[in-house]
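quick one, what's the 3D model for this:
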Amino acid sequence: MEKISLFWFRRDLRLEDNTGLYYAYMHEKNVLPLFIFDIDILDKLEDKNDARVGFIHSQILNLREEFKKFGSTILVKYGKPIDIFRQLLAEFDIQNVYTNRDYEPYAKVRDQSIKDLLKEKEIQFLDFKDQVIFEKEEIVNGSGEFYKVFTPYSRVWLEKFSKAAIQLLQLDPNKNNFYQSPPLPIPSLSDMGFKKSDIQIPFLDIDKPLIQKYDSLRNFPGIKGTSRLGIHLRFGTISVRKLALEASKLNATYLNELIWREFYMMILHNNPRVVNQAFKPQYDKIPWRNAEEDFEKWCEGRTGYPIVDAGMRELNATGFMHNRVRMIVASFLTKHLLIDWRWGEAYFAGKLLDFELSSNNGGWQWAAGTGTDAQPYFRVFNPESQTEKFDKDLLYIKKWVPEYGTSDYPKPMVDHKFARERAIETYKTALNT
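The predicted structure follows:
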């Protein structure tokens, strides 16, 4: 059998500054790149036109072209990772397996099962930090505990970042340690039961002039004021180190958003229970109304609150929602309608191109008041004053709610003053019992 080492791509679909790939390439011979379309993940996707699957597929095709330059290829499989690895162990004499760490609960269980399988064969499973600057327990307080509040976490993060000599890792063009092979076949989307989506994926571009003005533009959904790099961070088509280094020179507010991303990843790693439970356990006592008809109106953008409806329609049509509007629609669902944040979180998970479990969970729990460093439960966004502040000329609303101002547009499904008082009273009663 042929001796190889594997590099297993997951959410790091690039050659530039890819930590695990770099170390595999530097230390091994015959490195065979591998990607697995994981049935355990794909089978949970209800939408078979899911643009994220199409995006991953197109990136794999791009990687195959990149590896051609090295006289190599990428091995692409469709199935359960544990089954794929059993097949590969029968087919190759595997020396070592390299990959980059993932901090989501499913990924940690999956990786442990692969590690255990390889250990039986005395094969090392070598994993590396790649999708974050600082991970797990690297940022802790004086007592060695993880931070539960963002501001002190970000202060320590920035201090550590300023002292870190971050180098972007590049593959040495003078050596070639990749497995030599002509291109191998890649399963098509239809082979896996998916179709190509019409949703457009934002182009990968670090728009420096936009990032420089990010702090003054980012809250206005009617203009192009955000970088739209979320999906590229999610699937690792851009290096977070490269983006953070650029942001540190261009705009502190933009860099702060990258720190929030790592804060929520750290929270998820240390508290996997937040996937299904409130970070603050007492908030699991809230008696949510969970009216399905109300939830449906919210999902479809028919609440009678134009800024909320614009956000939901943008999400449904494009897989994107402006960050300011995400806060408004999440507050509306949890506070105005008293619908469980988990319902909204799951809806976003199915729609957002840049869906990231930790950030999505953190954002929803922040809006609902149930999470770490969350807005207090008695703070209830007023959709009208949010519109006045951030979409005064109705640029965003008119784009997504063209019937606004006509008899075709529905009346508000609930009165703001009534909903606000009901939410505060419901929370207060639940928390005091």
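
when you work out contacts or count neighbours from here on, use the C-alpha atoms and nothing else.
OK.

so where do the helices sit in the stretch 251-400 of the chain?
252-270, 292-300, 306-318, 323-331, 341-351, 357-368, 383-390, 395-400 (DSSP state H, counting those that start in this stretch).

now do the stretch 101-250 of the chain
105-120, 150-163, 208-212, 214-217, 230-234, 240-250.

who are the packing partners of the first one?
For helix 105-120, the helices and strands in contact under the criterion 3 or more CA pairs under 8 Å, 6 or more residues apart in numbering; DSSP states H and E are helix 81-91, strand 124-128.

out of the ones you listed, which comes closest to Trp343?
With CA to CA, the closest approach to Trp343 among the helices and strands packed on helix 105-120 belongs to helix 81-91: 29.2 Å.

and for comparison, fold this next one:
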Amino acid sequence: MTLPRRLDRSYETGLVWFRRDLRNTDNAALYYALKHCERVWCAFVFDTTILQPLIEIRRDADGKARDRRVDFLLDTIDELGHALHDAGGGLIVQHGDPRDEIPNLADRLGVEAVFANHDYEPQAIERDDAVRERLHEQQREWLTFKDQVIFERDEILTGQNKPYTVFTPYKTAWLKAVSAFDLKPHPVEKYHAHLARPPKSHQHPLPTLEKLGFARSDLKELGLKTGMTGAQHLFDAFETRIESYAEQRDFPAMNATSHLSMHLRFGTVSIRTLARMAHEMSLQPHGQGAATWLSELIWRDFYSMVLHYNPRLAEGAAFKPEYDGLRWETGAKADAAFTAWCEGRTGYPLVDAAMLQLNRTGFMHNRLRMVTASFLTKDLGIDWHLGERYFALQLNDFDFSNNNGGWQWAASTGCDAQPWFRIFNPVTQSEKFDAQGRFIKQFLPQLADVPPKYVHAPWLASAEQLAQWSVRLGDNYPEPMVDHAAAREKTLARYGQ
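All right, here's what the predicted structure looks like:
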């Protein structure tokens, strides 16, 4: 797939296929289609190759599948369809395998070209290659554009024309390369007149959750905001507190983060909008908060680039091949330990509260992602792949390259990962980043009366004290699964081999 910055021809008709770019503003594919076509139809496909396996995995005890991401997607597609209709067009919604649905739809509409934005995950690339081949057989063009990232693939390379493997010099090069052009929005609104109403034969109501194979999740009860309007609301709120982001971002009890990661994942907000705001504010006095947040956005570009040059990561390989041979704990005891970690029953309050937050809300604070991943791999000695897959299932904002990069960072197997001998102490991390235990007590109410001195490690209190606080170790709160100091020595030996 190549990026045609300037198309050298015009088309009578075109089709825009929305995927991870669910907005009708500052959308590269939509912009180029409207600019270069006289009439443009828009489509979205509920991909059964993704949804069908998810139904089996997410099925509850009552036999119903629930996933907040599907609810989010359905609400967002509804909003996108109305926005396109108000602009003079509409959204054709299909349900099936896009390898068939998109070429068939292009054929029925008789379009000359299909426009889409780049998707970088290996499975998505294979899907797009299959769609492109079908379209070429029909003598239709397949045109794709950069939209998810500011710099992609080979746009930021070393002086030796090689990909970076360390983040800091990559970030330096990124900041030197970025320009107003890279952050400029695509003026979609300028060409709204080229939007076409879907033919009556394609004007179908949105499928229901039940039609997709799902039951309603707790998305609305959690107050998770969907669509472009939800993204704008969160963006506006974060802009007022971004100045304090650098000082407050590591404290999970504080409302310091943007909460925009799910919207970035589904493209309800443009990465250019976010990066432009952060870059401009970072250059102002008191701009450290914006500069720090901009670094988080640059990490997304970095991990996307890493995946491009190392597609084997999607097959489970460690970035550093020498760590593919690590001997992780296995057997019934390890299985039980993994289950306890998943369920928030490790006996380490910060780890348990973080896992309960993930399970109950689909969100986990970034500092806690590092703490819980380090605990699984370096306190319990359990294969990082298991944690990676669990997060992929639970996270509302799941993105393969970011999730894989984060887990390999914590496990010290990845690109620019923490050294293998650096092992987070879950108690000191708790004392440092949740000193009063506010976050812990939010998700572990049985520890509500434990004072800050002991809330990070309740087993250090006396039996009389625990009784006074109504804490019964091994009953209403577990004993610690492992001794951190002993686990640390075992991990040093494991990696040292």
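
got a TM-score for the pair?
Superposed pair, TM-score by TM-score structural alignment, normalised by the length of the first structure: 0.96. Supporting alignment: 427 aligned residues with a CA RMSD of 1.4 Å.

circling back: what's the most buried one of the helices of the stretch 251-400 of the first structure?
helix 357-368 (a mean of 24; mean count of other CA atoms under 10 Å).

what range in the second structure matches that one?
Counting by TM-score structural alignment, helix 357-368 of the first structure lines up with residues 400-411 of the second structure.

aligned partner of Ser261 of the second structure in the first structure?
Ser261 of the second structure maps onto Gly230 in the first structure, by TM-score structural alignment.

ditto for Gly89 of the second structure
Checking TM-score structural alignment: Gly89 of the second structure goes with Ser72.

helix or strand: which one has that match?
For Ser72 of the first structure, there is no helix or strand it lies in under DSSP states H and E.

residues contacting it?
By CA atoms under 8 Å, 6 or more residues apart in numbering, Ser72 of the first structure lies in contact with 32, 178-183.

what about it, distance to Glu145 of the first structure?
Distance, Ser72 of the first structure to Glu145 of the first structure, by CA to CA, to the nearest Å: 45 Å.

before we move on, what about Ile223 of the first structure?
From Ile223 of the first structure to Glu145 of the first structure the distance is 41 Å (CA to CA).

mean shift between the biggest strand by length in the second structure and the first structure?
In the second structure, assigned by DSSP state E, the strand with the most residues is strand 37-47. In the superposition against the first structure, strand 37-47 of the second structure averages 0.9 Å from its aligned positions (mean CA distance after the TM-score superposition for the first structure).

show the contacting residues for the nearest residue to Arg300 of the second structure once chain neighbours are set aside.
Nearest residue to Arg300 of the second structure, sequence neighbours excluded (CA to CA, 6 or more residues apart in numbering): Asn402, at 6.5 Å. With contact set as CA under 8 Å, 6+ apart, Asn402 of the second structure has these partners: 300, 303-304.

out of these, who's nearest His365 of the second structure?
Out of the contacts of Asn402 of the second structure, the member with the shortest distance to His365 of the second structure (by CA to CA) is Arg300, at 16.2 Å.

aligned partner of the closest one in the first structure?
Following TM-score structural alignment, the counterpart assigned to Arg300 of the second structure within the first structure is Arg261.

kind regards, and thank you for your time.
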